[in-house]
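Asker: Give me coordinates for this.
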Amino acid sequence: MSNLVQRTITGFFFVAVLIFCVAYSGYTLVGLFFIISVLSLYEFYGLVKQGGYKINLVLGIAVGVIVFLCFLLRAYTQIDSRKVMILFPLMLLLFLVELFRKQQKPFENIGMTILGIIYAVLPFIFFVSLGFLHGMIYNYELPLGFLFLLWSNDTFAYLFGRQFGKHRLFERISPKKSWEGFFGGMFSAVVISQIIAHYFTTLNSLNWAVVALIVVCFGTMGDLVESMFKRSLDVKDSGSILPGHGGLLDRFDGLLIAAPFVYAYLIFLEV
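Answerer: The predicted model follows:
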């Protein structure tokens, strides 16, 4: 099987599963992205291990799982917010356990362990939260619209960049990205946001356009951040879980930075 065929088949099923789980119910959304966040965290730790860091894999993933579940409980069951404070002593466990591991660079190991939770777990919490802005009442329009905008930007930025790209966007980090591709992706995402606004009426057309701009700007930065991360470790792909596409961090790099900013904007609007 050629790489192109493999990539196409993987991409089709990957997108189909995402759309189904987001559109079907809040339970399928939460379940899928809980799995994705755990696997992404495991992928992150695998990468930093290649860089020579001796992170505490088991404890790091355990804390990541608890962080995800605590934020979900706080958002969707309205439990006493003081109970979420247990996250702080959980983080401190990473320091205490390091006392007994006898590693040469304990604080670097702790830092990378915590960074994995910040980078590979928290953004998915923000994305899932887009569907629960009104408490336990799930609305698929915002998370699904977010994905449509993210994918449209990625697709059209690639097409415009390939056809017209001459001026490098950030050559030191990603030599193939161009300003032409960036603005082509932005224009396309804004146009598609107006189509989305016609069917997904949670936001008006203006706010969907603003969300599109946030997704384009911060999604592009997310792509660059992930490229910077891989370059610092001298690896090509974050993993191989998706044949022809690399790892989960490769596929969700734009979401990791864009989702928190979209969530912040919508909270500011009080939609």
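
Asker: Could you use CA atoms for every contact and neighbour count after this?
Answerer: Will do.

Asker: Okay, strands next: where are they in the stretch 101-250 of the chain?
Answerer: 168-170, 174-178 (DSSP state E, counting those that start in this stretch).

Asker: want to put them side by side, so please do this one too:
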Amino acid sequence: MKTRAITGFFFVIVMLASVLLGQFVFVTFYLMLSAFCLYEFYSLVTQNTAKPDIVLGIINGMMLFAGIAVLIFSDNITLLLSYKAAHSLLFLMPLTSALVFIRQLYNKSASPFNNIAYTYLGIVLVIVPFTFFHALAFVKGAYDFHFPLAFLILLWANDTGAYLVGMKFGRTKLFERHSPKKTWEGFIGGIIISAGVALILAHFYTELPWNQWVSIAIIISCIGTLGDLVESMFKRSINVKDSGGILPGHGGLLDRFDGLFLAAPIVYMYLYFIAS
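Answerer: Sure thing, here's the model as predicted:
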């Protein structure tokens, strides 16, 4: 428990620093973090499921993240250079993507398309959500750390609330087939606590009215819980308990960001189409 608490403390410090130290640190940190998460995904799959193309998968993932990041990061460089750099990265992807297929021609694998499928599944499951999370900081144009920071705070509030309420009052299993410890009581408790934190945030982050912050909290709680269940389903399908051991007492990086993977794109969509 002590190890878990110490790891959690430093994890929170690092995550807070990633959004508070400015846009260059923010973009670079999440580019590297998404690459490490993708590597962890491939490492899990490689154990007993498939042999994804780790090198080309990470190259394609980083090019996708960087290309989109440059497109929305144009306030620090000229717009023309921004678009040229972004287009160069994105338009090179058909070549690097084709190489994923071509390399399988020379691999002596009984299931080459299984390898290809997992290579792209990692990009869709890991890189795309981090791209949307990164875009939260620029949803209003210029860099604003309020949105990604609020996302993390609300996600942590939901996880903490669900854990505490579930431990104290949990009786009814939420989805026993994939996560035996999750309960409906914990799920509802997480929503309530996250919504309460959103009301507090609304007093300090006035970009949105209180009801929209609460709506975001509910989205994060509901969709984030589904993301957690999806990650549990993934780990059960390949017979592993934790996604890794990089965070002592907490498992791997995928274990820490499973709620983000489904929730970040939905929250961005909400902000872009509704809150804006």
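
Asker: Compile the strands of the stretch 101-250 of the first structure into CSV and extend it with columns for distance to residue 99 of the first structure and mean neighbour count.
Answerer: Converted to CSV, those look like this (distance: least, Cα to Cα, whole Å; neighbours: other Cα atoms under 10 Å):
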stretch, distance to residue 99 of the first structure, mean neighbour count
strand 168-170, 41, 16
strand 174-178, 39, 17
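
Asker: right, and the ones you listed - which one's nearest residue 108 of the first structure?
Answerer: Among the strands of the stretch 101-250 of the first structure, the nearest to residue 108 of the first structure by Cα to Cα is strand 174-178 (26.5 Å).

Asker: State the span of the second structure onto which the closest one is aligned.
Answerer: Aligned using TM-score structural alignment, strand 174-178 of the first structure spans residues 179-183 in the second structure.

Asker: For that stretch, what is the distance to the chain centroid?
Answerer: Chain-centre distance of stretch 179-183 of the second structure: 21 Å, with Cα atoms, centre = their mean, to the nearest Å.

Asker: Report the mean deviation for it after fitting onto the first structure.
Answerer: Its aligned residues in the first structure lie a mean 0.5 Å from stretch 179-183 of the second structure after superposition (mean Cα distance after the TM-score superposition for the first structure).

Asker: residues making contact with that stretch?
Answerer: The contact list for stretch 179-183 of the second structure (Cα atoms under 8 Å, 6 or more residues apart in numbering) reads 166, 170, 171, 172, 173, 174, 175, 176, 229, 232.

Asker: From these, list the buried ones, please.
Answerer: Burial by neighbour count, 16 or more other Cα atoms under 10 Å: within the contacts of stretch 179-183 of the second structure this picks out 166, 170, 173, 174, 229, 232.

Asker: what's the farthest-apart pair in those residues?
Answerer: 170 and 232 (19.0 Å).

Asker: Which part of the first structure matches stretch 120-133 of the second structure?
Answerer: So stretch 120-133 of the second structure sits over residues 114-127 in the first structure, by TM-score structural alignment.

Asker: that older thread, wait, which of the strands of the stretch 101-250 of the first structure is closest to residue 151 of the first structure?
Answerer: Nearest of those (Cα to Cα): strand 174-178, 16.0 Å.

Asker: so the helix or strand containing residue 259 of the first structure corresponds to what in the second structure?
Answerer: In the assignment (DSSP states H and E), residue 259 of the first structure maps to helix 253-269. Under TM-score structural alignment, the alignment places helix 253-269 of the first structure onto residues 258-274 of the second structure.

Asker: mind listing what's buried in the matching stretch?
Answerer: For stretch 258-274 of the second structure, a neighbour-count test (16+ other Cα under 10 Å) marks 258-268, 270-271 as buried.

Asker: between these, which is closest to residue 189 of the second structure?
Answerer: Closest approach to residue 189 of the second structure among those (Cα to Cα): residue 259, at 16.1 Å.

Asker: what's near enough to touch the spatially closest residue to the closest one that is not a sequence neighbour?
Answerer: Closest residue to residue 259 of the second structure apart from its sequence neighbours, by Cα to Cα, 6 or more residues apart in numbering: residue 224 at 3.9 Å. By Cα under 8 Å, 6+ apart, the residues touching residue 224 of the second structure are 155, 258, 259, 260, 261, 262, 263.

Asker: Cool, thanks, talk later.
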